[in-house]
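In: sharing a model prediction with you, sequence too.
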Amino acid sequence: MIQLIRFLWYLNMLLVIFFILKQEPKLKGMNNLSQREQGFSLSSTKERILRQQTWGLLISFVTLTVLIVKFNA
């Protein structure tokens, strides 16, 4: 059981990192990457959905962290 929770925790951690980087890649000031940035522009609805998914992943990450601590104690 604990191995499954740890696997989900690692997967969740990677997804959180990916979603945060996708949401705010910090590429706006670089001139040489401006063509790539146009492909990543999101509409407000997609931004809202991405933000909701990121918060959901963060909440599940904290929940899984608490479960790991509880099962290891």
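Out: It's in.

In: please make it C-alpha for all contacts and neighbour counts, starting now.
Out: Will do.

In: off-centre distance for the lengthiest helix in the chain?
Out: If you go by DSSP state H, the chain has its longest helix at helix 44-72. Put simply, helix 44-72 sits 8 Å off its chain's centre (C-alpha atoms, centre = their mean, to the nearest Å).

In: included below, for side-by-side comparison, is a second structure:
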Amino acid sequence: MSLVAPAVVHASEITLVPAVKLQIGDRDNYGNYWDGGRWRDHEWWGRHYDWRDNHWRAHDEHRHDHHDDRDRGPDRDWRHH
């Protein structure tokens, strides 16, 4: 007899029963948002998620999109004393 265990996957959608699904960003009757693990209030949601590219994204998902392009020039090691 073989046992089959469900795989743990991080997804933007959770199926509770065949006809009921929760998606990241869904709201409950109290105005709280589903973050994939628990219901969060509006203030928490606003501090952690943005609506970009037609879906909710965590704020930190785009932190690597921009790099530090401040060039200090050829004398970047020079320090004013």
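Out: Received the coordinates, thanks. Predicted model, so just to flag it, every value in this text is computed and none were measured.

In: got a TM-score for the pair?
Out: Scored by TM-score structural alignment, normalised by the length of structure 1, the superposition of the two chains gives a TM-score of 0.31; 38 aligned residues with a C-alpha RMSD of 4.0 Å.

In: still on that earlier bit, and the longest helix of structure 1, what does it pack against?
Out: Applying 3 or more C-alpha pairs under 8 Å, 6 or more residues apart in numbering; DSSP states H and E, one finds that helix 44-72 of structure 1 contacts helix 2-23.

In: now the helix it packs on and helix 44-72, what's the angle there?
Out: 150 degrees (axes from the mean of the first three to the mean of the last three C-alpha atoms, to 10 degrees).

In: report all helices and strands that helix 2-23 of structure 1 contacts.
Out: Helix 2-23 of structure 1 packs on helix 44-72, going by 3+ C-alpha pairs under 8 Å, 6+ apart.

In: list the buried ones in the helix it packs on?
Out: Leu50, Thr54, Leu57, Leu58, Ser60, Phe61, Leu64, Leu67, Ile68 (16 or more other C-alpha atoms under 10 Å).

In: pick out the most distant pair among these.
Out: Longest distance between any two of those is 26.6 Å, between Leu50 and Ile68; criterion C-alpha to C-alpha.

In: okay, now Trp44 of structure 2: neighbour count?
Out: Burial of Trp44 of structure 2 is recorded as 12 neighbouring residues (other C-alpha atoms under 10 Å).
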